[in-house]
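Asker: give me coordinates for this.
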Amino acid sequence: MSRFRCCRQFPGTVMVRLVVLGEDGEEDVPFIEQNGASGKGRLNPNMNQFTAALSCYPIVSLLASYMDLTTLSDLSQTCRQVRANLMQYRSLLITKSLRCENEDTSPAARLGNALHASHAVWTAYGQTGLKVGRITSGKVGACARDMVADCRKCGRIICRNCVVKAPPTSIMKFRHRRLCRTCMKSPLPELMNITRTIEEDGTSHDETTPERRTYARPPCTCEDFVWVCQPCGQTMRTDDTTYIRGWKWRARYSHCGGMGAGLGEANEGVECGRITDCLATRMVEKDVECDAAELAALCAETAKAEIDGRHWNGSSYSTQEIVGIGGKVKTKVKKQIPVGAIVKEYEDERDNEKFLDREQTGANRSWCSWCARVVAGKKDQDSATRSTDSIASTSSSGTV
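Answerer: Have a look, this model is predicted:
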């Protein structure tokens, strides 16, 4: 006996009829309308509050604005009722789906980001041994709409054409950063919360008292896939190389304790991987290069001093002018900035120079520099397994 399904769509109602091809005299299955009732009292098992909400266009359009086309397709395949509700607004939901932020960006800016990404991934060497950077590793086309999600580090909405090229597996271990003792001993959920100053429209109307919000973010998943935007991924490999070289330098000169080069001495040690988000941060005075706003404020103070009959050369205790490479003059100011606590150094790492081996093997909890998320260690995974087993045993003991 063979069966087939017929779907008919009319204004205001959706009906599904099952037709059975068999012997004469058999009655067809009655209609099942959207309200769940049938001619013989049969109910639609897929009718509930969620499917009823999907039949309302304001609700489903708002829901579609947080989903890409792939997620909408997966949602429509959950059951026949959900698919019927979404199909009646198909053309409208496609236009309301989640879009990449770079879709309206100029082609020149997108091409520049693609060149930076390709130069960091693709490297060739000529006949004389000189490094030759290739122009691009792929085509620069329009933004995709089927795979759109937020950047794992900064949170910007990007598509699959705007993410960085997948890094090689061999450099995956260099993304780990060591955590301080406070961050290591703290509960894992405390490291999954991040506080940022973000407005609804992306601007800050009151710079003196900005709005700060706390977001919960899951642990790192860079082992499975890397979803990072081009601006965040431009300096990934450079930062990893600098971090590893810092460990080698401090381990090599750690015996010079009186020279301030010893690892773990005051502010000379390796900083916690969370940097300013460390749970044991402290305020340290450092020389920071001025940005555009600070330079404008200094120029305004200089002009005001000249009006009052005073003279200022541009240097003071808190402000210094430094001549950099190529004769470029840089202005630096002294600021109190938050600095992470000093991490621990193990004796075996100083001898064999195998740095961050505990973090790379998953024995200790670490911090991922690519997505700025915590990487759960072995103890965290064991505690999660024990809690799951205890919940399962409690539920099984409560049943009769």
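Asker: only C-alpha atoms for contact and neighbour calcs from this point on.
Answerer: Fine.
Asker: would you check how far apart the closest residue to residue 144 other than its chain neighbours and residue 228 are?
Answerer: Leaving aside its chain neighbours, residue 144 sits nearest to residue 159 (5.7 Å; criterion: Cα to Cα, 6 or more residues apart in numbering). Separation of residue 159 from residue 228 (Cα to Cα, to the nearest Å): 10 Å.
Asker: go ahead and flag the most central residue of this protein.
Answerer: Here the mean C-alpha position of the chain is nearest to the C-alpha of residue 152 (Cα atoms, centre = their mean), at a distance of 1.1 Å.
Asker: so in this protein, which helix runs the longest?
Answerer: Counting by DSSP state H, the longest helix found in the chain is helix 378-398.
Asker: show me what contacts the closest residue to residue 277 other than its chain neighbours?
Answerer: Of all residues not flanking residue 277 in the chain, residue 340 sits nearest, at 7.4 Å (Cα to Cα, 6+ apart). Contacts of residue 340 were listed using Cα atoms under 8 Å, 6 or more residues apart in numbering, and they are 271-282.
Asker: this one next, for a side-by-side:
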Amino acid sequence: MAVFVELPDDDTAPQDAADARYTAECQARAAFETGGLNSLSIADQRVEVVNANRNSITEVFACYPAATIITSHIDLNTLDSLARSCRQIRENLLQFRSQLISRTLRCSNDAVALNKNHILRYRARATNWYFVEEDGGNSEGKVGECARDLVGGCRRCGVVVCRNCAIKPPAPILLHHRHRRLCPTCLSLPLPSLLSPPLPVPSPVTPVTISTLSRSVCRCASSGVWLCQPCGRSLKSADSTYDSIWRWRMQYSPTLAEGSRRCGRAGECGAAAVVEEEVDCDAYDLRDGGGGVDEADGRDGGRGDVVSPTPSEGSGGGEGSIRSGRRGAGYARHEIEGIGGVVKKKLIRRARVGACVEEWEDERVVGRFMVREKEGGRSWCGWCWRVVPGDADKVEWAI
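Answerer: Coordinates of the predicted model:
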């Protein structure tokens, strides 16, 4: 048996689930656009999101010329650290990634051709501070490709070198040999006046900051020794000579007068004076450059920088006349008969020398030298030619 039921017809036909969901979305969108948020139970909370990383400094890196100039003074490691410092800086640098990588700081020897004879034979010894002085005459050129990831200026002369062209730093146990004693005048001067390179005169608008002081003082003990090969070629001999002179004075101190050791700053000493000194012409003529004493000899030997040649040479017609006339005897060159009838020539020249340093009696008794400098006193670094702040300076300037 079957039952038939007749259902009435509705005005609106039923819709499937997809059509119903689409209709609900359209109604919600229409209500949101017309402002009917109350009917949808949605609170009106329009809060503007502020980017905390967007400021005047980060906007500079969005400018291609400014980003290029900044990148040309840093290496790849510093560029990577700069990109990691802030999200906005990273976003601005990524749009110039390929261009900035190719414009980072380069070594000064990047265009120098490789020395094929030294690539394999002297590769390990070329940058070693112990052997670089012995192999200095045969170290023309470079022994490897210049690096791009670690590049910086030499701490002494400022020449930009990479990690392959810089010397290998001496062992940490040799750090105490770098100290040079300062004269009483330099010890009494404020620390900013001893910085190298010298800072501009501070003003109330641009005072000397702690970061500036920490970058300008000696950092051989904390950040390592970063010197080019010409500057690092004489570290071993300079330290040995300086220590030997102090040992000699300690041995013969009862019979010697004070005043033989000069200030470590040499010609830049605060109490420097101009004196006349004699130089052996045979050794002087073998030096390259002619006009003056090697700067390393002046610093480490305590003589100082050359002020001017003697009157007979200073009024000549340039470098050619000086070189042509200095071979023979004259006003500047004196012939002296030595032992065995050997005639030697002495060159008289004027130079700036530092003031004499103090020699303490307690050091003479124990037979030790540079005790105060090694225990935290202010001194001068013979490696990077910068001031080594003492314990009192570190407390005063918080460095």
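Asker: re the thing from before, quick one: contacts of the longest helix of structure 1?
Answerer: Here helix 378-398 of structure 1 has contacts from 188, 362-365, using Cα under 8 Å, 6+ apart.
Asker: what does residue 22 of structure 2 align to in structure 1?
Answerer: For residue 22 of structure 2, the aligned position in structure 1 is a gap, per TM-score structural alignment.
Asker: which helix or strand lies directly C-terminal to the helix or strand hosting residue 22 of structure 2?
Answerer: Residue 22 of structure 2 belongs to helix 17-34 when assigned by DSSP states H and E. Downstream of helix 17-34 of structure 2, the first helix or strand assigned by DSSP H and E is helix 56-60.
Asker: superposed on structure 1, where does that next one end up, distance-wise?
Answerer: Helix 56-60 of structure 2 differs from its equivalent in structure 1 by a mean of 1.5 Å after superposition (mean Cα distance after the TM-score superposition for structure 1).
Asker: tell me where the stretch 251-400 of structure 1 has helices.
Answerer: For the stretch 251-400 of structure 1, the helices defined by DSSP state H, counting those that start in this stretch cover 292-307, 347-352, 357-360, 378-398.
Asker: quick one: closest of those to residue 216 of structure 1.
Answerer: Of all these, it is helix 378-398 that lies closest to residue 216 of structure 1, at 17.4 Å by Cα to Cα.
Asker: what comes up buried for the closest one?
Answerer: Within helix 378-398 of structure 1, the residues scored as buried using 16 or more other Cα atoms under 10 Å are residue 380.
Asker: and the furthest pair within the contacts of residue 340 of structure 1?
Answerer: 273 and 282 (14.2 Å).
Asker: more neighbours, those two?
Answerer: residue 273 (24 against 13; other Cα atoms under 10 Å).
Asker: alignment lookup: that one to structure 2.
Answerer: Checking TM-score structural alignment: residue 273 of structure 1 goes with residue 264.
Asker: let me see the contact set for that match.
Answerer: By Cα under 8 Å, 6+ apart, the neighbours of residue 264 of structure 2 are 180-183, 299-300, 302, 354, 380, 382.
Asker: what does residue 148 of structure 2 give?
Answerer: Per Cα under 8 Å, 6+ apart, neighbours of residue 148 of structure 2: 75-76, 104-107, 162.
Asker: mind listing the strands for the stretch 51-200 of structure 1?
Answerer: Remark: strands assigned in the stretch 51-200 of structure 1 by DSSP state E, counting those that start in this stretch are 123-125, 131-133, 148-150, 157-159, 176-178, 193-197.
Asker: out of the ones you listed, which comes closest to residue 43 of structure 1?
Answerer: strand 148-150 (37.4 Å).
Asker: what about the contacts of residue 264 of structure 2, which one has the most neighbours?
Answerer: residue 180 (30 neighbours).
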